[in-house]
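[1] Below are the sequence and a predicted model for it; my questions follow.
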Amino acid sequence: MVALFAPVQPMVYLQYAFALVFLILLGTIAAKTGGSDVLKAVMRITFWGTVAMGITAGIGYLFGVNMAG
């Protein structure tokens, strides 16, 4: 939805922000479903999701792939 409706200029930042929002939501749902501590699950999923996005962005930078402009 972000890719369809957000303005082009801040697209990368909006996609990152919404990805974080949905990682937090995913962590919450997973913790409640599994009966785990919600804060720990949210922190773990958000941290590792951000690390994965950073590695992906770094590889894109390394190979000269720039979708932002």
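    Thanks, I have it. Numbers count the residues shown, from 1 in each chain.
[2] From here on, just use CA atoms for contacts and neighbour counts.
    Fine.
[3] who's in contact with the strand or helix carrying residue 4?
    Assessed by DSSP states H and E, residue 4 sits inside helix 2-5. Under the criterion CA atoms under 8 Å, 6 or more residues apart in numbering, residues 11, 14-15, 18 lie in contact with helix 2-5.
[4] before we go on, here's another structure to hold up against the first:
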Amino acid sequence: MASGPAHNNQRNNSRHHAEKVVERYLEEDILEDQEAVAAVENLYSDGKVWEAVDLILDAVEQQREARSN
């Protein structure tokens, strides 16, 4: 596994990007399911950024499926 300053910087940049994604979805009210919004907010506030991104992806997929039916 890679380590060292370059790897840490890349990981920090990835996390920063993930944080921006979560913030955008919350700020722009993109998610329609309010339970999903609350869950994303809770995960994000607990520092679980990647879990929040996963939940956003799941919620968006469910929204797409609901619209196609």
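    Here it is on my side, so go on. Note that this is a predicted model, so its numbers are computed, not measured.
[5] TM-score them against each other, please.
    Put the two chains on top of each other and the TM-score (TM-score structural alignment, normalised by the length of the first structure) is 0.41; 40 aligned residues with a CA RMSD of 3.3 Å.
[6] Who are the contact partners of the spatially most central residue of the second structure?
    Central residue of the second structure (CA atoms, centre = their mean): residue 53, 2.1 Å from the mean position. Contacts for residue 53 of the second structure (CA under 8 Å, 6+ apart) come out as 18, 21-22, 40.
[7] from the residues you listed, which two are the most distant?
    Using CA to CA, the contacts of residue 53 of the second structure span at most 12.4 Å, a distance reached by 18 and 40.
[8] Who has more neighbours out of the two?
    The residue with more neighbours, out of residue 18 of the second structure and residue 40, is residue 40; 26 against 16, by other CA atoms under 10 Å.
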